[in-house]
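> Could you look at this predicted model? Sequence included:
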Amino acid sequence: MNNFKIKSKVYCNESKKMYYVCILINIAVIIMAVCSIISIFFAGINVGNISACVVAVLVGATCKPKNMTGGHYEFCVLSISVEETKISIDYLPNFNKRIVVNTDKIKTLEYSDQLQCLRIVCDYNEMADSEEHFFGDSEVLLYIPYNENQQFYYEIENVSQKRLMFVDR
């Protein structure tokens, strides 16, 4: 059994909570802009009303829900345990997630130099937030540079009995 601690990154989907917060901000901005325009009609033009309207438009333009729907990458440390029968991947420190891949369920190993990403096509179990899910005929993406971690890649090839294919060489 070999243990590796490797700096990597993980893809995080945008949360629904941020989407709803952005919608609430936009509603507040619309109310502020309408109130400023009504105040301009009844009280006349002054610096306070114009600046409130400009600030409302700027805040509304920068916080659009459609811009918030995409995910992002966060850096993390992977604690990977390579055994003869399985590979366990723990995402540290703030990600409560563990992936277990049985080595006999690995179908292909692919690596992209351009993305610095290992793609493992396999069946695997994922434990996240005390829930376990099985993913059949799916893929695990690990953003691990090849040159700095050649011992890790050698171990993966050795236990899975699969050759690592380089997709963009």
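Structure received.

> contacts and neighbour counts: CA atoms only from here.
OK.

> What is the longest strand seen in the chain packed up against?
Counting by DSSP state E, the longest strand found in the chain is strand 97-112. If you count contacts as 3 or more C-alpha pairs under 8 Å, 6 or more residues apart in numbering; DSSP states H and E, strand 97-112 packs onto strand 86-92, strand 117-128, helix 150-160, strand 164-166.

> between those, which one is nearest to Tyr19?
strand 117-128 (22.4 Å; C-alpha to C-alpha).

> List the contacts of that closest one.
Outside strand 117-128, the residues within contact range by C-alpha atoms under 8 Å, 6 or more residues apart in numbering are 96-102, 105-112, 132-145.

> which of those count as buried?
97-102, 105-112, 139-140, 142-145 (16 or more other C-alpha atoms under 10 Å).

> now the angle between strand 86-92 and the longest strand of the chain, please.
For strand 97-112 against strand 86-92, the angle by axes from the mean of the first three to the mean of the last three C-alpha atoms, to 10 degrees is 110 degrees.

> in this structure, which helix has the most residues?
helix 16-43 (DSSP state H).

> tell me what that helix is packed against?
Using 3+ C-alpha pairs under 8 Å, 6+ apart: helix 16-43 touches helix 47-62.

> contacts for the helix it packs on?
Residues contacting helix 47-62 (C-alpha under 8 Å, 6+ apart): 25-26, 29-30, 32-33, 36-37, 39-40.

> One more to weigh against that first structure:
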Amino acid sequence: MRDAAADIAANREAAKAKVKQVVFRRTSDPAEQKRLFIALKRNEWTTDPFLSRLMRKHWRRGRNKTANQIVVRADQYKAYRLTEDGNVWLAVPGLERRQLVRIPLNTTVAPTGTLRLILRSGCSCWPPATRGYGIRNPPRCTRSPRSRRRPARTRHASGGSPYGPRSRR
């Protein structure tokens, strides 16, 4: 949560820098410039119509454009094996309360750290909002049986391999 708040604050400060440039270009009166700069610095830009219009214009709000990915923190998933030498399974939280979604992996090494789960585009028969998450009895897929049996691909949030970041030697 702290990271998200810091990202929002950094984004707002970047917008303030752009607004300062616009204020400097548009106003020629030094007293008016000083008043606007002080209002920006003290976060009083919401009361000034000119500054609030400029901040709305230059402060880009975040929009998520990834519909097939989910990031799971290290403390939110559980990696386990069904047999001693078998492949690893992940249990991640689903959409229903206290229900885990179990995902088979095609490796015997358990992933560590923050994971980015990427859904494959092989099956589009589920509704987009519930595509594989939190569904107890999902509908049967009408595609080939091979597309149903493929395990999910996991990657670290940093974009590295499923086994963690590469060590540089």
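Right, received. Where do you want to start? Remember, predicted model here, so these are calculated numbers, not experimental data.

> Any idea what the TM-score is?
The pair, once superposed, lands on a TM-score of 0.30 when counted by TM-score structural alignment, normalised by the length of structure 1; 88 aligned residues with a C-alpha RMSD of 5.4 Å.

> So of the contacts of helix 47-62 of structure 1, which two are at opposite extremes in space?
Longest span within the contacts of helix 47-62 of structure 1, C-alpha to C-alpha: Ile25 and Ile40, 22.5 Å.

> For Pro49 of structure 2, list the residues it contacts.
Counting by C-alpha under 8 Å, 6+ apart, Pro49 of structure 2 has no contacts.

> what about Lys5 of structure 1, distance to Leu78 of structure 1?
Lys5 of structure 1 sits 6 Å away from Leu78 of structure 1, going by C-alpha to C-alpha, to the nearest Å.

> Can you classify Arg102 of structure 2 by secondary structure?
Of the three states, Arg102 of structure 2 takes strand under DSSP: H, G, I helix; E, B strand; the rest coil.

> so what's Leu92 of structure 1 closest to, chain neighbours aside?
Val77 (5.1 Å; C-alpha to C-alpha, 6 or more residues apart in numbering).

> List of residues touching the host helix or strand of the one you found?
Here Val77 of structure 1 sits within strand 72-82, counting by DSSP states H and E. Strand 72-82 of structure 1 is contacted from outside by 1-14, 87-94, 155-156, 159, using C-alpha under 8 Å, 6+ apart.

> Show me just the buried residues among those.
6, 8-10, 87-92, 155-156, 159.

> Next, the buried residues of stretch 150-159 of structure 1.
152-153, 155-156, 159.

> Can you report how many residues lie near Pro30 of structure 2?
10 (other C-alpha atoms under 10 Å).

> what's the answer for Leu78 of structure 1, then?
Neighbours of Leu78 of structure 1 using other C-alpha under 10 Å come to 24.

> quick one: it from Thr103 of structure 1, how far?
For Leu78 of structure 1 relative to Thr103 of structure 1 (C-alpha to C-alpha), the value is 18 Å.

> So which bits of stretch 117-131 of structure 1 are buried?
So stretch 117-131 of structure 1, judged by 16+ other C-alpha under 10 Å, has buried residues 117-126.

> Reformat those as CSV; add distance to Met165 of structure 1.
Shown next, in CSV, are the buried residues of stretch 117-131 of structure 1 (distance: C-alpha to C-alpha, whole Å):
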residue, distance to Met165 of structure 1
Cys117, 12
Leu118, 10
Arg119, 10
Ile120, 11
Val121, 12
Cys122, 15
Asp123, 19
Tyr124, 20
Asn125, 24
Glu126, 25
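
> of these, closest to Met18 of structure 1?
Of the buried residues of stretch 117-131 of structure 1, the one sitting nearest to Met18 of structure 1 (C-alpha to C-alpha) turns out to be Glu126, at 24.9 Å.
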